Structures are given as structure tokens and as C-alpha cells.
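Asks: with the input below, show me the fold.
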Amino acid sequence: MKKRLDWLDAGKGLGMLLVMMGHADIPEYLKTYIYTFHMPLFFFLSGYLFKIEKYPNLKVFLIKRTKSLVLPYLCFSLVAYLWFLVVYYYGKVDYHDNLFTPLIGTFIDIRKSNWTVHSGALWFVACLFCTELFFYLISKIGRTNKKISFLLILLSVIGCIYNKMGGQPLPWSIDVAMISVGFYGIGYFYKEYREKLERFINFKTFIFFLLVNTAAGYFNYVLTGDRVDFYNSSLGNILLFYMAAFSGIGAFMIGIKRIKRSQALQYIGKNSIIYLALHQKIIFFLISLVMQKYVLDNVDLVDIPVIKGLLYTFTAAFVLVPAVYIINHYLPFMLGKIGREKSRDVHMNIS
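Replies: Prediction:
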């Protein structure tokens, strides 16, 4: 079982590096490309891991997923809030609302607001919980693949209509979950039909997907003027959005299965929730302070956005290794684990 999932852990690891790079100061064209598929990719991989037989009823589902997703979300949100208080005390954050607002906002979780000014990328974990809940209910109601597919499309359409009507972010990113559940479902079905689909995994198909992704992402940006961004409720042209997302996922899947085993990528993938939770608001902030004081004035090369973005990304990946060790061995409850038992399921896609 472990060998069969190595590619998936590596894929999540590479995907997480793309997420981190997307949060760094990189050129707009590169960020636009990454955003065409990197969030849909994570929902797709999460769907691949979902096993409906593990949840005989809604009560069992809610208990298990609360433990593995909601509890880590709350724990890391508390860490983010405490860090927010520290940077606020030292005048390093522009914030003028009540200091208790972000703490309460952790439970409300409305992205792009003062409720979540502290939490950064953690919106994804709450959204993933809602996405999985939607998919669980759809799978129980639909029962057959055809009915499940119909309900997934229906909910995705509703989500896109709400988005295009200027719908404001909903608590726990329910508005995004209505769209992301489609990618989650595709990941679930891919697992079922992977033997048939993997006949098409070859270099020509990779190039085809890559070209479609690049073209669709480019025209979507040119026609609408906005890059795809789930956090900012931006999809652009719906048809081009889905073309870029699915082709990007397809190219990524073919590419990651051709990469030789990478322990570094697998390590990041297995601990992706820690990297997601801590890199943006905490580690990037600390790297920025060090860069401004000791590096930027002395090394002109770092002024190049691509170099700077890569430096932030890989420095954060390395710096977070001690945090991963400490959390896994001494604070396992933050990951929804009781005790210090070791498990490969230490990541945001526990299923």
C-alpha cells in the first residue's frame, strides 16, 4: 500500500511547493499559471483518497473528519492567532479592529475579512471539510455513479452561478466547496477507473494537456483580466477555467508519475497540513525580516522576483522541518492524532 501511494505523497509535496510559491512574490504571469490548477489539484488528490466504506453513516463521518480536519484547523488557527497578537504588539501588521475579532472569526471563517486576517491559507482546510461533507452526502443520496455524477455537476453549476452573481464568501468557504466538490468527485472516480485511464499516460498526452492548460489559462486571463483564485472568488470564464483546471491536473498527474521517487517531496506531502498552516503568515514573515536586514541590500540577484520566490519557497520548506518533527512527535493532537503513534496519514488529506 505504501509504494502505491508514494506518487501521491510526492504529488502533494510538489503541489504544496506550488502553493507556497504562489504565496511568494513572483511574477504575475507565473502566479497566474500556478493558480490555473493548483487548488483544483488538491481537491482532486483528496477525492482520490476518499473511501466511502470507512463511513457507514453521517455520525461516523462527522466524528472522524472533525478529528482529522476540524481539530487541526482549530489548533493551527489558534497558533496563527497567537502569532498575530505578537506581530500586532510589535506594530508589524496593519489592523485596527477589535483584537478578539480574529479569534471569534476562527469559528466563523469568512475568508477575505477581519474575521480571518490571521489565518492565511487555513481557509482551505475548512473548505476541504465542507467539500468532503458535500461529497459524502451526494454519494449517499446518489448511490450510483451516474446519479452521483449528476449531483456533482448540479452542485458545481449552483456554485458557479453563485460565484458569477457576485456571491460573497460564505462561512467555511461553502461557496468554494460547491465548486471544488466537482474536482473532489473526479479524483474519487479516477481511482475507480485508473487502470483504463492510465493507458493514456504518455508523453504526447502530457504535452497535449500542458498546451491546453497554458492556452486556456492565458485566454481566461486575457479575456477577463483576472487570474483564477478561489480565495478571492475569481474564476474568470467558467469554460476556460474548467479546461485549464482539468488539463493542468492531467498534465500534473502524468508528470508526477514519471518523476523518480523523491523522499523530499513525499515528506512535504505527508506533512502538507503543517506546511500549509505555517508557511504564509509565520515563516514567510520571518524570512522577510531576515532578507530585509541581511540579504536584500547586499545581493542584487535576490531582487529578481523569480529568484526571490524560489528562495522564499525552499527556505520555508527547509525551515519547517523542525516544526514538523516537534508537532508529529510531541503535539500529535494538533493533527487529530491521539498519542505518539506513527502514521503515514499525517497530512490534510487523511481518509
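
Asks: for the rest of this, base every contact and every neighbour count on C-alpha atoms.
Replies: Will do.

Asks: can you pull the contacts of residue 126?
Replies: Residue 126 makes contacts with 69, 70, 73, 109, 172, 173, as judged by C-alpha atoms under 8 Å, 6 or more residues apart in numbering.

Asks: in the helix or strand hosting it, what counts as buried?
Replies: Per DSSP states H and E, residue 126 falls inside helix 123-142. For helix 123-142, the neighbour count (16 or more other C-alpha atoms under 10 Å) marks 123-136, 138-139, 142 as buried.

Asks: after that helix comes which helix or strand?
Replies: Downstream of helix 123-142, the first helix or strand assigned by DSSP H and E is helix 145-164.

Asks: that next one - contacts with which helices or strands?
Replies: Helices and strands touching helix 145-164, by 3 or more C-alpha pairs under 8 Å, 6 or more residues apart in numbering; DSSP states H and E, are helix 123-142, helix 174-197.

Asks: how far off helix 145-164 does the last one point, in degrees?
Replies: Using axes from the mean of the first three to the mean of the last three C-alpha atoms, to 10 degrees, one finds that helix 174-197 and helix 145-164 are set 140 degrees apart in direction.

Asks: helices or strands up against the helix or strand that helix 174-197 is followed by?
Replies: Remark: after helix 174-197, the chain's next helix or strand is helix 203-224, criterion DSSP H and E. For helix 203-224, the helices and strands in contact under the criterion 3+ C-alpha pairs under 8 Å, 6+ apart are helix 28-35, helix 238-258.

Asks: chain center to the longest one, what's the gap?
Replies: From the chain centre to the centre of helix 238-258 is a distance of 15 Å (C-alpha atoms, centre = their mean, to the nearest Å).

Asks: picking up where we left off before, among the contacts of residue 126, name the ones in helices.
Replies: Using DSSP state H, the members of the contacts of residue 126 that fall within helices are residue 73.

Asks: one more sequence to fold, the one below, so I can look at both together:
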Amino acid sequence: MSIEASPVRILWIDTAKAYGMFLVFYGHFLEKLSDLGKVSAFLQFKFIYSFHMPLFFILAGYLSKKTNLNYKEFFRYHFTSRIIPVIFFNLLAMAISIPQDIFLGSLHLNSYLFGLINLVKGCPVYNFVTWFLVCLFTVENIHFFLSQYLNKSKQLIIFTVILFLIGWLISLKIEFVTSVTGIGKNFWFVHESLVAYLFYQSGSILKSWELFDEKRTFQFFILLFTGLIVLFTFNLNTDPFTVNKSAVIMAMSSHGNLVLFPLTALAGSLFVISLAKLTPDYQIILFIGQNTLILLGLNGLFFNFVNQWILSLINNLLTDSHLVVFEACSLLTLISLVLCIPCVFIFNKFIPQLVGKPKVSGPLLKNLL
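Replies: Just a heads-up that it's a prediction; the model follows:
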């Protein structure tokens, strides 16, 4: 997710990340519409959430490389490229929230102290969308240590499956997240990282198999095959979930069925990746894919301050049909992404060190690495 680029970018990965980021924006509009009573919005929400976050973990695993860094160097790089952006976007959300609370007469300093304490615990309550970066940071730390001691790929795969089972069981027994303002037991998403590591490692395995180096006809086959799997399995995943909504929500450690969850997640991710492989290298799509970290943080601001307000205004104008919900959420997603573009340019130009580019220097801050 970091926009710290290697000398040669893998363009289809940028395209896949762009599709994933579209689904993040789109899915958060669906979530709000679902809360307002739109049944068709919930079904689309369940479909997208069954695979869109595993996709990002798979792509991160695909890009992972063996490193000669010692742990101090490894920690410093990943902290500055993952956690510094989390801190920045959460402080930005707090800076927006304070004047809003003053205007509404609902300012409570204790809530901001609560937010800062939880940020130290790895729980970004004021920009909860950035949970992914925290979880990815923990996943990468797990991978660093496991890869040091498990030299054989079979050992690593077996241990990955064991960690997944442990994480899945823990999520059933302990409620880590009750609401965005009610996080208590969650600590650096360690529990969810055990689950997410399965997808991270899947990305590494897919790279070793060179599955995406195959010809276009093979990609068409994967696209069709995985698309059908997702279509016929996502709504079968009905139990057990750890939140009221019967849908996969990794941020809240809600996964559902032990078999259907990873099956649908892997199939959906492969569908998006195959689609990306078949997509021409359009500059606007690549731009989105190359700036997903910034867009993730900005989406948290939309989710907190904009989405509910907009959808409350237009909810009565929308009929409860899949087509109407699709059109409305797609339009709102596109508008949101366009509105983010100036911020992407400003952040990249003036404070790149705070948004995933720790090696870049100036103009306001020195490089962090």
C-alpha cells in the first residue's frame, strides 16, 4: 500500500489496487445506505466485503521480498511508511472534528484523549479506515520473524494455516471491536493479523507460481472461473459472525464460515487481479493505484464527515433496487475520488514523508530515512 515505488513499477498491480480502492470508497457508501435500510445495498456490501480487503493483503504479499535488513532497520522503514501515515491521517481527522464539535456544542476533551491513547495502542479510532495499515504493519512483522526461522516453504505454509485457525477462533471468543469509539481489547490488530497473514502469504505463493505471467486467454479463464465462485459463494457465508451484520468485516474481525471466508476472499481477489491484468494501462487508473495510501486516509475523512450527511439527504430519492444503488454509489465514488485528487498532489508535493514516502526529502520536512 505504500507509494514508495521500486525502480520499475508493476503496472497491473497499480491497476488492481485502483480497483480495490474504488471498492473501498464504493463499499463505504453501501454501508451507510445499508444502515439506512436499503436491502439491496447490504447485498452488494456483503459481496464486496467478502474479498476487497484480502485483495490488498494479497497484493502486499506479492510485492514482499526477502530482506537483508536487521530488525531495527526493518522496523524503522515499515513504521515510517505505514504508521506515520496512520498518525498523520488520524490527527488530521481530529483537527477537523474539533471545530465541528465546538460548532455543535458537543466538544468533550476526554474523547480526544481516548483517541490518542488508542492510537498508541494501534487503534486508529478517529480515522478507522486506516486500520488496514496498522494490521499490515503487524502482518509484515510476523512475516519478518517467521521467515527468519522457517526456511522451507512447506513449513511456512503449515504455520500460516495454523495462525489463521488460531486467529479465526480467537475472533469468535473475544469481541475486539464493539464500535469505532468502543475499542478496548484491540492491540495493534494482532488478532486480525493472524487471519490476514494467510492472504499475505497467498500473495507470495502466487508470485512464486508465476500464475499472472500466463497469456491473456488464461487470464480470461481465471476471470470467469473465480467470478463464478464469488457469485455463488459470497451469500452462503452466513454463520458464525461476530457482529450484527452477516457479512465479512475484517476490521471488526468478523469472518463467518471457516471455509467459505478464505475461499470467497481468494476467488474474489484473483478475479480483480485477472481483471487488472486484462485492463490497458490507463493513466488515471494507474494514478489511483499509485496513490492508494493517501486515498485510503482521505476515504476515512469522507466516511467520518461526509458519507452519512450526503446519503441522508438523498436516501428518500433512491429506490431500493440494485441498479439505482449501483448508479448512486458509483457516481458518489467517482465524485469523491475526483475531489481527492488536489489533496493527493498537495500531500505528495509538500509532505511526502507523512504519506508513505519516508525516503523523500523536502520541501517542508527532511526525509525520515
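
Asks: give me the TM-score for these two chains.
Replies: Put the two chains on top of each other and the TM-score (TM-score structural alignment, normalised by the length of the first structure) is 0.85; 332 aligned residues with a C-alpha RMSD of 2.8 Å.

Asks: if we can go back for a sec, looking at the helices and strands packed on helix 145-164 of the first structure, which is nearest to residue 223 of the first structure?
Replies: Set against residue 223 of the first structure and scored by C-alpha to C-alpha, these come closest in helix 174-197, at 21.3 Å.

Asks: average offset of the helix holding residue 126 of the first structure relative to the second structure?
Replies: Overlaying the second structure shows helix 123-142 of the first structure at a mean distance of 0.8 Å from the equivalent residues (mean C-alpha distance after the TM-score superposition for the first structure).

Asks: in the second structure, what stretch matches that helix?
Replies: Mapped onto the second structure using TM-score structural alignment, helix 123-142 of the first structure covers residues 131-150.

Asks: aligned to residue 164 of the second structure, what sits in the first structure?
Replies: By TM-score structural alignment, residue 164 of the second structure lines up with residue 156.

Asks: actually residue 276 of the second structure, not the one I typed
Replies: That one, residue 276 of the second structure, aligns with residue 256 by TM-score structural alignment.

Asks: sorry, back to before: by how many degrees do the helix holding residue 126 of the first structure and helix 174-197 diverge?
Replies: Computed by the same axes, to 10 degrees, the angle separating helix 123-142 of the first structure from helix 174-197 equals 70 degrees.

Asks: show me how far helix 123-142 of the first structure is from its chain's centre.
Replies: 15 Å.

Asks: now do the SS call for residue 9 of the second structure.
Replies: Following DSSP: H, G, I helix; E, B strand; the rest coil, the label given to residue 9 of the second structure is coil.

Asks: give me the distance between it and residue 132 of the second structure.
Replies: Here residue 9 of the second structure is placed at a distance of 22 Å from residue 132 of the second structure (C-alpha to C-alpha, to the nearest Å).

Asks: now residue 203 of the second structure
Replies: Using C-alpha to C-alpha, residue 203 of the second structure is found at 16 Å from residue 132 of the second structure.

Asks: how much space separates residue 55 of the second structure from residue 196 of the second structure?
Replies: The spacing between residue 55 of the second structure and residue 196 of the second structure, counted by C-alpha to C-alpha, is 10 Å.

Asks: kindly report the same for residue 202 of the second structure.
Replies: Residue 202 of the second structure sits 10 Å away from residue 196 of the second structure, going by C-alpha to C-alpha.

Asks: who's more crowded, those two?
Replies: Shown here are residue 202 of the second structure and residue 196; by other C-alpha atoms under 10 Å, residue 196 has more neighbours (29 against 22).

Asks: report the contact partners of the more buried one.
Replies: Residue 196 of the second structure sits in contact with 54, 57, 135, 139, 164, where contact means C-alpha under 8 Å, 6+ apart.

Asks: equivalent analysis for residue 278 of the second structure, please.
Replies: Counting by C-alpha under 8 Å, 6+ apart, residue 278 of the second structure makes contact with 216, 219, 220.

Asks: which one of these has the most neighbours?
Replies: Among the contacts of residue 278 of the second structure, residue 219 has the most neighbours (other C-alpha under 10 Å), with 22 neighbours.
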